[in-house]
Every structure is written in C-alpha cells, then in structure tokens.
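Q: Okay, sequence plus prediction incoming.
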Amino acid sequence: MLVLFYGLAIGIFVSLIGGGGAALYLGVLTSQLGLATAVAVPTSLLVALPALFFGFLTQMRIKNVDFHVGNQMIIAAILGIIIGTIAGQYIPQTLYDWIVGTIFIIMGGMVLIKAIRHGGKKAANHQVWAARGFGLLSGLMVGIGGLSGGATTAAGLAILGLTAVEAAGTATYVLTAMSAISLVGHLFTSTFAWQAGWLLMLGAIIGAVLTPLVIRRLDLDKVNRVLTPFLGLLIIYFGVKMFI
C-alpha cells in the first residue's frame, strides 16, 4: 500500500506543476521495488503514461488545455526527439548535464521574473514560434538524455503567458503525446516489468484525476500566484541538481 501512496503523491505533484514525473517514478521503482535501472527506465514510462492520459482528460474537461499552443509544441517536440536520439550518442553525459542544468536555471529565472511582473500572453505569431522553440527543446531533452521534458515544457508554457493552471493542463497534453511516442520506441528495444508498477500506476492515476478537480474549486488567481513562482523555483532546483 505504501507504493500506492507514492503513486498518489507523484500524481498530485505532476498535476500541479505539469511535469511527467519520470525521475520520481524511476526512484520508486528502483528504491522501493528493487528493479534494475535498465528495466526501471522503460517501466517508469509505462507507469507514467496512463496517469498523464487520464490527467489530460480531466484537464480537457475543465478547459485547462490550450490545444493551439500544445499542438505547436508537440510537432516541434517530435522533430527534437528524432534529432536528439541521433545526436545523443555523440554527446558526453557530463556535457549534457551542464547544458540541461544551465537551461533549467535560465528558464526557471524567466518564470520567476514573469510571475513578479505579471506579464500577459505573447502576441499570437510570436507565441506560435516560441511554442515551437520550447517544444523542440523538450524533444531534444527526451531524445538525448531520456528526460521527460516536463520541466522545460511547463516553464515554456508559463513564459508564453499561460497561467500556472493552464500551463499544467497544456503540459499534460504535450507530455502525453511525447511519452506515447517514446513508449512506442521502447516497446521494440526494452524490457518492462509489466506487473511491478501497477499499484504505483493506480495511485498516480487517482492523483492526476482528482487534483485538477480540487484546484478548480479554489480561487485560481491565488493558486496561480503561488504555483507560478513555485514552478520557477522548482525548475531552478532541478537545474542546480544537474551540477551536483
């Protein structure tokens, strides 16, 4: 039952920030369920996808998803995944960590600045190209390093001017598509522990579905004033961790 609780906590957390939670699932699968990393990595993707999908359905129902921006990010992310997968074999892991850490710190800082200044959405034409740029960056991270791309996606959406709630909902949509694409690739090349993570998956689905419904009943302006700077600080933390 403890694993179910872990899944619930992860589902709530990723619903709040719009992340994929790949690192969190991976940590539970290796430390609590004792899976080897080579098996835990693809299994974490298998566990994450249903929670992302059901979370996306809930976010869509309560109209927290900006499909126009999300579609632009997905199209660019697919290209980024392809390029990243090819280029990844030539980039040393240490260099990759430094690049990603720097990007996270910069983007987290941009989110914090936007939260302080309370900036609005970008003009439509600028928003499209910025969305494609952030989508490409997220795809590159997935292809090169096997990251979920969640932090980059959520930060990019916040920088584009979406509220923290809209950014979380739209990120869920984008990450569902990206995770599905990545999972298809792993199905042909990886070994899964199909039964090991089912309690983790169930808990994550419950958390991902219930969290948006609860947030919807709160004062969204107050929620955004808290979540947006929290998102910025969290992304900076992820960036710093890449250097440690």
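A: Received the coordinates, thanks.
Q: hey, let's count contacts and neighbours off CA atoms from now on
A: Noted.
Q: Work out which residue lies at the spatial centre of this structure.
A: Residue closest to the mean C-alpha point of the chain, counted by CA atoms, centre = their mean, is Gly150 at 2.0 Å.
Q: helix/strand/coil for Lys122?
A: coil (DSSP: H, G, I helix; E, B strand; the rest coil).
Q: just checking, it touches Leu157?
A: No. With contact defined as CA atoms under 8 Å, Lys122 and Leu157 do not form a contacting pair (10.7 Å).
Q: So which of these two has more stuff around it?
A: Leu157 (29 against 14; other CA atoms under 10 Å).
Q: Quick check: which element contains the more buried one?
A: helix 150-159 (DSSP states H and E).
Q: Let me see the residues that make contact with that helix.
A: With CA atoms under 8 Å, 6 or more residues apart in numbering as the test, helix 150-159 has contacts from 17-21, 104, 107-108, 110-111, 114, 131, 134-135, 137-138, 164, 167-168, 170-171, 174-175, 228, 231-232, 235.
Q: mind listing the helices in the protein by residue range?
A: With DSSP state H, the ranges of helices along the chain come out as 2-17, 22-31, 37-61, 67-87, 93-117, 124-145, 150-159, 164-187, 198-216, 220-243.
Q: this is the comparison structure:
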Amino acid sequence: MHIGLLILYGFLIGFILIFLGMGAALYIGCLITFFHLSAKTAAASALVVTLPALIVGTLINHRTHTIAYHHGNFLLKWAILGTVGGSLIIPFTNHSVYQLIISIILIVLASTILWNSILHSRKKNSSRLTKKYFPSFASTISGIMTGLAGMSGGGPLVAGMLLLDVPVTQAAATSSYIRIWTTLLGIGLHWHTMTIAWHLVVFMAFGTVLGAACAPLMMHLISQRNRDSISRVMKPLIAIILLYMGIKPFI
C-alpha cells in the first residue's frame, strides 16, 4: 500500500506538473505532510523526483511543437540568475528559518496563482509596464525557489508567460523546458549537501514519469476549449492545496 500510494501521488503530481506547468511544490507538501520528512530532505527529494517528469514532458512537447522557445530562452537567463542567488542564501539559514521561507513561498505562490486565475477569468489585459518587468521578475523568483527551497518554480514562470500573452498550453510546456535547466543547476549546486529519501524517491519518480508522459498526450486529445476549462478549475484547486500546505506548520 505504501508503494502504491507513492506511485499514485507521483502520477497525479507528474500529470499536473506537465499539464499546467506548475505544481512541483506539491511534492514537497506531500513528502512533509504524508511521509513526515523534514523540510530540507523533502525539498531535496522533490527536486530529484521532478527532473524525470520535466525531461519526459519536454521531449513530448518538443515533438508536438508546443514550446515557445523565444520566450523560454529569454526567461531562462533570469531563472538561472535566481537559482544561483538562491543557492548562495542557504548557508545563512537554519531549520526554522528554512521552514519559514518554504511556508512563505508556498503562500505567495498560492496567492499568485489565485490572482492570475482571477485576472484570466475576467480577461483583463496586462499593462505594458507589467508585461515589461513582471515576467523577468517572476522568472528570477522561480530560480530562487529552485536554488533555495528545492521547488521547481513553475507557478511564477507560467504567470509571467501568461502576461506575455502566451497561450496557457505553450506557457505550461515552456515552463517545463526552462525548469529542466534550473533543476539540473539546483541539483548540481547542492548535491554535496542534499539528503535524499531514495526509498521514497524511486517509486514516486516511477509514477511521476507515467503522469508526465500522459499529460502531453491528454492535451493533444482534448480541444482547446476543454483544455482552458480544465485549467481554470485546476489552478485555483492547486492554489488552495498549496495555501493549506503553507499555513499548516503554523496551525
């Protein structure tokens, strides 16, 4: 049953990760909430689990020409800068500060996704100033989340690309492409200090790859209208889950 749950959780989060381009923080929340790992071990383990899903999803999205490489390569530079910056902060944090940072990021990320969902549902156009500066800022925050907290930072990336008027499907696919590089960089920067729960990671990664492989195929099968409808439902749901995980340590 324990192995089955790991595979199931991995499958569901892997599917969400590629389908919406966000949700990797669910790995951390899942490992902390259901498997009682420490924040640092959960973050390191989540970073390793996320990588196979990103690679599989990106390869499939590349074959279907879903990735917006122009926007992706522009935001990638800022994400890498944020990843390196986030990794430099780690030596100055203890367990309680680290837990607080993760909780704050989860809460801010949940609020960002909810706000983005409200704007999208009302079909409000972003100002020119917002389009100019927010995507770069969001990409940098995404990198900091990877370098500091072991999150892949998909939420800010997707939000930034939507403000650039990138369709939600392309935004999700491009987010996965960017996060391959920041996740690899994050693992490389912290490999010597990472504590990974391999007994959980192996089985969860198996489910993750299955979910990640199914997501692009599902996106290809359903119509754009249904795709947008699912996205509008899933984004607030993920935001609420992340918000709960962020405030749980303080309850």
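A: Happy to help now that I have it. Keep in mind the model is a prediction, meaning the values are calculated, not measured.
Q: Give me the TM-score for this pair.
A: Scored by TM-score structural alignment, normalised by the length of structure 1, the superposition of the two chains gives a TM-score of 0.80; 241 aligned residues with a CA RMSD of 3.3 Å.
Q: which one of the helices of structure 1 is the most hemmed in?
A: Comparing the helices of structure 1 by mean neighbour count (mean count of other CA atoms under 10 Å), helix 150-159 comes out on top with a mean of 28.
Q: What residues in structure 2 pair up with that one?
A: Counting by TM-score structural alignment, helix 150-159 of structure 1 falls onto residues 154-163 of structure 2.
Q: Mean deviation, that stretch versus structure 1?
A: Superposed on structure 1, stretch 154-163 of structure 2 shows a mean distance of 2.0 Å to its aligned residues (mean CA distance after the TM-score superposition for structure 1).
Q: so how far is Leu6 of structure 2 from Ile197 of structure 2?
A: Ile isn't right for residue 197 of structure 2; it's Ala. Distance, Ala197 of structure 2 to Leu6 of structure 2, by CA to CA, to the nearest Å: 12 Å.
Q: ok, the closest residue to Ile104 of structure 2 other than its chain neighbours to Ser87 of structure 2 distance?
A: Counting by CA to CA, 6 or more residues apart in numbering, the nearest residue to Ile104 of structure 2 once its immediate chain neighbours are dropped is Gly246, at 6.6 Å. In this view, Gly246 of structure 2 and Ser87 of structure 2 are 21 Å apart by CA to CA.
Q: for Val166 of structure 2, same thing?
A: Distance of Val166 of structure 2 to Ser87 of structure 2, computed by CA to CA: 29 Å.
Q: Likewise for Lys123 of structure 2?
A: For Lys123 of structure 2, the distance to Ser87 of structure 2 (CA to CA) stands at 37 Å.
Q: Structure 1: which residue goes with Asn226 of structure 2?
A: Correspondence of Asn226 of structure 2 to structure 1, assessed by TM-score structural alignment: Lys222.
Q: brain fart, Ser142 of structure 2
A: Matched by TM-score structural alignment, Ser142 of structure 2 corresponds to Ser138 in structure 1.
Q: Excluding chain neighbours, what is closest to that match?
A: Closest residue to Ser138 of structure 1 apart from its sequence neighbours, by CA to CA, 6+ apart: Gly149 at 4.6 Å.
Q: That neighbour: neighbour count?
A: Around Gly149 of structure 1 there are 28 other residues, counting by other CA under 10 Å.
Q: That one reaches Leu136, doesn't it?
A: No. Taking contacts as CA under 8 Å, Gly149 of structure 1 lies outside contact range of Leu136: 10.0 Å.
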